[in-house]
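Participant: Here is a sequence together with a model predicted from it:
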Amino acid sequence: MTLARASYAPVGFGDYHWHVLDEAGGRWFATVSDLEHKEHCGQGAEAALEGLRRAMETARTLRERDGLDFVVAPVAAADGGCVVTVDRRYALTLFPYVTGSPGAFGQRLSKAERGRLLDLLAELHGRTPPETTPSTTLEPAGLSDVHEALDHLNGTWSGGPFAEPARELLAEHATTLRARCAQFNAMAADVRGSGAPLVVTHGEPHPGNLILGEDGYRLVDWDTVGLALPERDLSLLSNDPAELTRYTRLTGRTPDATALALYRLRWSLLDVAEFVTWFRGEHNRSEDTETAWTGFTETLDHLAEDTFDTAGRTRS
């Protein structure tokens, strides 16, 4: 492919994207990942690069081997891989351009829309996981850094403009955060004891990663793919097993209420861990850090307001 034109696409958060046109008139979507802020793929740039490669190969296998057309997988580079390094910090991935109506993070899906998404997840969860599928852990990556930060709230944080405000905000929510960590550990012990089988999960099948075309949904952003309980995906649709009966009919498996609540809580704790790592480290004021600060405050407020009830629903 010979590049004819590229225009920056200010979408998403964390990665950087471009609309690309080649000389033959083909359209593509290019993503550049900042490996130093890709903790869900691995801690540190080298580990994150390996995790990103495994994730992209998994997406490609699901599409090419298993015929899952809803998987928006990367195209192969000249060396046959899916990820090309730009330098030690950044990596490039190229995707086919998908036409349709994109969803938005926080968007509420209708019952019919949730049904279509449940159909896709049931199909995904029923596939044999590719050998490259990354493993996941119940404990969110970086949570140990949160505990360490909670033990060092009396000093001054000086990594950048949001460092000291982050310390003050964390101190304000320290009691709630410690309680949520304890609650998470208790639920994780119950879930581990269930012995439920793991499946290949997308990780973030929320509306912001959906594109609705003429022939149905396409699911993008597969860098979070991993082996986990199916509730990792299902928790983003509902915390009430009764609302997931369509999934039960398709798979024969009834989602577990404790696992649903666990993964909802895990999502918030993972966000806190990423924000704490970011704001305690060297950073500047930018559009990304401004967005991260808003996310940090909203997540801590959510942890304070939500009960993460395991009885089948979450009260806010």
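Facilitator: Great, that's in hand.

Participant: use CA for all of it now, contacts and neighbours both
Facilitator: Will do.

Participant: pull the longest helix from the protein.
Facilitator: helix 257-280 (DSSP state H).

Participant: Quick check: what element follows it along the chain?
Facilitator: With elements assigned by DSSP states H and E, the helix or strand that comes after helix 257-280 is helix 287-305.

Participant: need the helices for this structure, in chain order.
Facilitator: Using DSSP H, helices in the chain cover 45-64, 111-125, 143-150, 163-172, 174-194, 231-234, 245-251, 257-280, 287-305.

Participant: Would you mind giving these as CSV with mean neighbour count and distance to residue 16 added?
Facilitator: Formatted as CSV, the helices of the chain follow (neighbours: other C-alpha atoms under 10 Å; distance: least, C-alpha to C-alpha, whole Å):
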stretch, mean neighbour count, distance to residue 16
helix 45-64, 22, 15
helix 111-125, 17, 26
helix 143-150, 16, 26
helix 163-172, 18, 24
helix 174-194, 15, 31
helix 231-234, 26, 24
helix 245-251, 16, 34
helix 257-280, 22, 17
helix 287-305, 16, 11
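
Participant: TSV for those helices, including distance to residue 87?
Facilitator: Below are the helices of the chain laid out as TSV (distance: least, C-alpha to C-alpha, whole Å):
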stretch	distance to residue 87
helix 45-64	10
helix 111-125	33
helix 143-150	27
helix 163-172	27
helix 174-194	37
helix 231-234	33
helix 245-251	43
helix 257-280	21
helix 287-305	21
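
Participant: One more to weigh against that first structure:
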Amino acid sequence: MTELTQVHHGADLSAEVWRAGQYAVKWTAGGTTAAYEVTAYLAEGGVRGVPAPLKTRAGALWSDRDGKRLSLTPWIDGARAADTGLTTAQWTAYGSLLAEIHSQAVPARLSALLPPLNPINARMPALTRELDHRLTTQPPVDDVEAELAKTWQTHQELITALLHPGTPSPGPRVICHADPHLGNVLVTPTQLHLIDWDDAVLAPIEQDLLFMLGGMGSLGPTTQPDRDAFFTGYGPVTQDPTRLTYYRTARALEDVALWAEQTLTGPDREESLEILQGVLGPDGLAVQAVG
């Protein structure tokens, strides 16, 4: 019998991951089923840094179990880049990997499956307004909520601005991971691997590149040499400012709302508040989005 060892990484509370020998087992209600189709397609097309799901006995890429999707992928025995950082050469390799993903042709079946925006973004405005009402009109139930309310009220104007992302100019749409920060990158001696494709979308490149342009703290490049190394691998690109603002704003609102919600409900309430304060801080993504 293969032993299951639970893996405690990631902020997605709807997902559970275990290691089972040479395989990673994931049980999730998050994201969309397009994730399995996209990773299978990329891996079959020769993109080495994307682990593909194994097929079930029935030939499917996942199975439905108790209202969630169960999938199996090869276990990548590597370090999380969020823990170790990337060397200059690895930043260049990561740029090459993301460019390779963005350059893949999109077959009609994937174009029909992939959403144009992370579905979670649709509920963020309503959640933000609910949080605003609670944190500005109701007394806090404990010290953590009191500190959260103080943080929220201090940055209320900034948070309100995130509800108005503007209209991006149209642009070519490519396969985007939509969450390619270093927490989703595994490093082995010979390869970088981009994992956790639950939020994959069909969108302009700015959806992914925003993570490389500041505001992500240690989950993105923190110095200009690191950014230069990434774009050495990615190649020359002209970024559209309206699209960059749009996707930065959507991501910043998601981070603000979800980390504030987790500060209220747990787990890890104090850590969640600290992350929220970073998002809203002078070097955080919220300021980058509206600045």
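Facilitator: The structure has been received and is ready for your questions. These numbers were taken from a predicted model, which means no experiment stands behind them.

Participant: what's the closest of the helices of structure 1 to residue 209 of structure 1?
Facilitator: For residue 209 of structure 1, the closest of the helices of structure 1 is helix 111-125, at 11.3 Å, according to C-alpha to C-alpha.

Participant: For the residue most central in space within structure 2, give me its contacts.
Facilitator: Nearest to the centroid of the C-alpha atoms of structure 2, with distances taken as C-alpha atoms, centre = their mean, sits residue 179, at 2.3 Å. Counting by C-alpha atoms under 8 Å, 6 or more residues apart in numbering, residue 179 of structure 2 touches 197, 199, 200, 208, 211.

Participant: Out of the residues you listed, who's the most crowded?
Facilitator: residue 200 (27 neighbours; other C-alpha atoms under 10 Å).

Participant: What does that residue correspond to in structure 1?
Facilitator: When structure 1 is aligned by TM-score structural alignment, residue 200 of structure 2 is paired with residue 225.

Participant: and what of residue 61 of structure 2?
Facilitator: Residue 61 of structure 2 maps onto residue 82 in structure 1, by TM-score structural alignment.

Participant: ok, its match - how many residues close by?
Facilitator: 23.

Participant: That one and residue 76 touch, don't they?
Facilitator: Yes - between residue 82 of structure 1 and residue 76 there is a contact under C-alpha atoms under 8 Å: 4.9 Å.

Participant: hang on, residue 254 of structure 2 packs against residue 123?
Facilitator: No - taking contacts as C-alpha under 8 Å, residue 254 of structure 2 lies outside contact range of residue 123: 9.1 Å.

Participant: quick revisit: of all the contacts of residue 179 of structure 2, which comes closest to residue 90 of structure 2?
Facilitator: residue 211 (15.9 Å).

Participant: any idea how far residue 117 of structure 1 is from the equivalent of the closest one over in structure 1?
Facilitator: Aligned by TM-score structural alignment, residue 211 of structure 2 pairs with residue 236 of structure 1. According to C-alpha to C-alpha, to the nearest Å, residue 236 of structure 1 and residue 117 of structure 1 sit 11 Å apart.

Participant: Please apply the same query to residue 154 of structure 1.
Facilitator: Taking C-alpha to C-alpha, one finds residue 154 of structure 1 at 46 Å from residue 117 of structure 1.

Participant: what does residue 83 of structure 1 give?
Facilitator: 28 Å.

Participant: next one: residue 81 of structure 1
Facilitator: Residue 81 of structure 1 sits 29 Å away from residue 117 of structure 1, taking C-alpha to C-alpha as the criterion.

Participant: likewise residue 173 of structure 1?
Facilitator: Counting by C-alpha to C-alpha - residue 173 of structure 1 and residue 117 of structure 1 are separated by 35 Å.

Participant: Check residue 101 of structure 1 too.
Facilitator: 15 Å.

Participant: same deal with residue 88 of structure 1?
Facilitator: 37 Å.

Participant: Equivalent analysis for residue 47 of structure 1, please.
Facilitator: Counting by C-alpha to C-alpha - residue 47 of structure 1 and residue 117 of structure 1 are separated by 31 Å.

Participant: can you check residue 298 of structure 1 too?
Facilitator: In terms of C-alpha to C-alpha, residue 298 of structure 1 sits 26 Å off from residue 117 of structure 1.

Participant: per the alignment, residue 32 of structure 1 corresponds to what in structure 2?
Facilitator: In structure 2, the residue paired with residue 32 of structure 1 is residue 27, using TM-score structural alignment.

Participant: so who does the residue nearest to its match when sequence neighbours are not counted touch?
Facilitator: By the measure of C-alpha to C-alpha, 6 or more residues apart in numbering, the closest residue to residue 27 of structure 2 outside its immediate chain neighbours is residue 70, 4.5 Å from it. With contacts defined as C-alpha under 8 Å, 6+ apart, residue 70 of structure 2 is in contact with 25, 26, 27, 28, 62, 63, 64.

Participant: Now check structure 1 for the residue matching residue 70 of structure 2.
Facilitator: For residue 70 of structure 2, the aligned position in structure 1 is residue 92, judged by TM-score structural alignment.
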